[in-house]
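**Student:** Make a model of this:
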Amino acid sequence: MDTMILIDFIKQYGYIALFFIVAIGLFFFPVPNEVLLMSGGLLATTKLLDPLPTFLVLFSSIVLHGTILYVIGHAVYQHSHFEKRSHSIWYSRAEKGRELLEQYGLKAASFSYFFPFIRHAVPFSIGMSGITYRLFALIGFSSALVWLTIYFLIGFYYGSSIKDWSSFVQQLIYTLVAIAAVVIAVQVLKRRKQRQRRLL
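**Tutor:** All right, here's what the predicted structure looks like:
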C-alpha cells in the first residue's frame, strides 16, 4: 500500500485509522514491525497526531496483536488434528515458541517482542500451553511497552534524519542482540564462579 494513501487515511480518520493500520501492519505489512513504530513516532511530530495519544494507540494495536495470537493459539490447541498438520505456518510458529518456552519458560515472553518472528511465535505458543491470559499479558505486554518506547522515541526524535529505515532497524536489532548476548554471557560467568566457590 502506498505511503501517501496511508497518510491520507490518517488525515481523514485520525487515531482510528492509525490503530487499524498498525494492527493490520503488525501481521501483514512487508516491513519490519519496528518501522511501523518509528513511523508512529515520526507522525507524532507533525500536525496530524499528538505524541501521547499516538503512543497509546500504538500500544493498543500491539495489545490487540498479542491477544489475537494468544486466542488463536488457545483455539487451535483444542483441535486434536493440529499436530498432524505439520506443514502449516501456525504449526511451525508453535514449534518455535514451544522450544523457547521449554528453554526459558515465561521469560520467553519478556524478551519475545524484541526479535522478529519470535514476537509472533511466543504469544501463539503461550496460548496453546494453558498459561492464563492474565499472566501472559502481565509479562508479554510489559516487554512490548519497553519495545514500543524505544522505537517510538527513535522515530519521534530522529525519524526525519533516517534515510533507510530498514537498514537502520536491522543494524539496531543486531546491536540489541549483541548487548543481550554480552549481558547473558556475564550472568553465566557469574553463576559459574559462584558454583566453583561453593564447591571449594
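**Student:** Could you use CA atoms for every contact and neighbour count after this?
**Tutor:** Fine.
**Student:** List the buried residues in the helix of greatest length in the chain.
**Tutor:** The helix of greatest length in the chain, counted in residues with DSSP state H as the criterion, is given as helix 165-199. Residues 165, 169, 173 are the ones in helix 165-199 that count as buried (16 or more other Cα atoms under 10 Å).
**Student:** cool, stretch 89-105 as well?
**Tutor:** By neighbour count with 16+ other Cα under 10 Å, stretch 89-105 contains the buried residues 90-91, 93-98, 100-101.
**Student:** want to throw the residues you listed into CSV with distance to residue 109 and secondary structure?
**Tutor:** Below are these laid out as CSV (distance: Cα to Cα, whole Å; DSSP: H, G, I helix; E, B strand; the rest coil):
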residue, distance to residue 109, secondary structure
90, 18, helix
91, 18, helix
93, 14, helix
94, 14, helix
95, 15, helix
96, 13, helix
97, 10, helix
98, 11, helix
100, 9, helix
101, 8, helix
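**Student:** Another for comparison:
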Amino acid sequence: MDLDLVINVIEENGYMGLFFWLWFGIFIIPVPNEVLLMTVGLASSMGSLDPYLAFLVSYLGISTAFTSIYLVGRIIGRRLLRFLEKRKRFADTIESSMKMMDKYHAFSLFLSCFVPGARNLVPLLYGFSRLSFKTFAIFAYSGAFIWVLTVYMIGYLFGDKMDAIMKYNKEMWILAIIVAAAAAGIIFLKKKKVKNEGIESALGTESAIYQERQHK
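**Tutor:** Below you'll find the model as predicted:
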C-alpha cells in the first residue's frame, strides 16, 4: 500500500477518516488488513502520525468492524450465509471457520483475528448463532487488541521491509497464533489456579468453623 495514501487520508480527513477507513475498509477495500495496519505503523515510525493515537484509532476501527460483522450476523445471518455458501471462495472459508469454532468454541473468536478470511466470518457466524454480546466482546476485542498491536508494531519497527514480511506472511501468522494461544493458555491457567486456591481457602475456613462448633 502507498504510504502517501495513508498520510493523505489523515491530512484530508483527520484520524476520524482513518477510523472510518478501517471500519468500512474491511468490507469494501480489497487490501489485506495486515498491509493497511503495517502501513499505519510505518507512517507512525516516520513521525507522520502520532504513534499512540494512530494505534488507538486503528484498534477502535477494527473492533468496530468486527462488531458490525457480528451484528449483521444476528440480523441477516441466515440469508447472508446462504448467499456466501454458493460461492466457492467463501464456502471453503466458512467450512474452515466452522471447524475452528467446533474445536475452540468462543476462543475461536480470539484466534480468528490472526487468520485472514476467518476474522471476517467467525464474528458473522457467532452473530448468527446468537452468542451473547458479552462473550463476543471478551474474546473478539482481546484478540483484536493483540492482533492490531502485533501488526502495528511490525510495521512500526520493520515497515521498510514489508515485501519480505508479506512473503512469509503465512508462516508469520502461524507463529503469532501459537504465541497468542500459549499466552491465553497461561492466563487461563493462572486464573483457574487463583480460583481453585480461593475455593480451597473458603473450604478450609468452613471446615475450621465447623470443627470449632463441634468442640463447643
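**Student:** Let me see the TM-score of these two.
**Tutor:** Taking TM-score structural alignment, normalised by the length of structure 1 as the basis, the two superposed chains have a TM-score of 0.75; 181 aligned residues with a Cα RMSD of 3.0 Å.
**Student:** ok so, going back, may I see the buried residues of stretch 89-105 of structure 1 organised as TSV, with distance to residue 51 of structure 1 added?
**Tutor:** Below are these laid out as TSV (distance: Cα to Cα, whole Å):
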residue	distance to residue 51 of structure 1
90	35
91	38
93	34
94	35
95	38
96	35
97	34
98	37
100	35
101	35
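**Student:** name the helices or strands packed onto the helix or strand harbouring residue 11 of structure 1?
**Tutor:** Residue 11 of structure 1 is located in helix 3-13, with elements delineated by DSSP states H and E. With contacts taken as 3 or more Cα pairs under 8 Å, 6 or more residues apart in numbering; DSSP states H and E, helix 3-13 of structure 1 sits against helix 15-28.
**Student:** What angle do helix 165-199 and the next helix or strand after the helix it packs on make with each other?
**Tutor:** Next in sequence after helix 15-28 of structure 1, counting helices and strands by DSSP H and E, comes helix 33-43. Orientation of helix 33-43 of structure 1 against helix 165-199 (axes from the mean of the first three to the mean of the last three Cα atoms, to 10 degrees) gives an angle of 120 degrees.
**Student:** who touches the helix holding residue 11 of structure 1?
**Tutor:** For helix 3-13 of structure 1, the external contacting residues (Cα atoms under 8 Å, 6 or more residues apart in numbering) are 16-18, 21, 48.
**Student:** distance between the strand or helix carrying residue 110 of structure 2 and the chain's centre?
**Tutor:** Applying DSSP H and E as the criterion places residue 110 of structure 2 in helix 107-112. Relative to the centre of its chain, helix 107-112 of structure 2 is centred 7 Å away, using Cα atoms, centre = their mean, to the nearest Å.
**Student:** compared with structure 1, how much does that helix deviate?
**Tutor:** For helix 107-112 of structure 2, the mean deviation from structure 1 after alignment is 1.2 Å (mean Cα distance after the TM-score superposition for structure 1).
**Student:** Residue 64 of structure 2 is in what secondary structure piece?
**Tutor:** Here residue 64 of structure 2 is assigned to helix 51-85, by DSSP H and E.
**Student:** Just among the contacts of helix 3-13 of structure 1, which is most surrounded?
**Tutor:** Counting neighbours by other Cα atoms under 10 Å, residue 18 comes out on top of those with 23 neighbours.
**Student:** how about the nearest residue to it, chain neighbours excluded?
**Tutor:** Counting by Cα to Cα, 6 or more residues apart in numbering, residue 10 is the residue found nearest to residue 18 of structure 1 once chain neighbours are left out, at 6.0 Å.
**Student:** Let me see the contact set for the closest residue to residue 36 of structure 2 other than its chain neighbours.
**Tutor:** Nearest non-adjacent residue to residue 36 of structure 2, counting by Cα to Cα, 6+ apart: residue 1, 6.8 Å away. Contacts here follow Cα under 8 Å, 6+ apart; on that basis residue 1 of structure 2 touches 31, 35-36, 39.
**Student:** Which among these count as buried?
**Tutor:** 35-36, 39.
**Student:** Could I get the residues you listed in CSV, plus columns for distance to residue 58 of structure 2?
**Tutor:** As requested, these are arranged in CSV below (distance: Cα to Cα, whole Å):
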residue, distance to residue 58 of structure 2
35, 13
36, 10
39, 11
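**Student:** Between the residues you listed, which sits nearest residue 140 of structure 2?
**Tutor:** Ranked by distance to residue 140 of structure 2 (Cα to Cα), these are led by residue 36 at 19.5 Å.
**Student:** show me the contacts for the most centrally placed residue in structure 2.
**Tutor:** By Cα atoms, centre = their mean, structure 2 has its centre lying nearest to residue 144, at 2.6 Å. Contact criterion Cα under 8 Å, 6+ apart gives 59, 62-63, 110, 113 as the residues in contact with residue 144 of structure 2.
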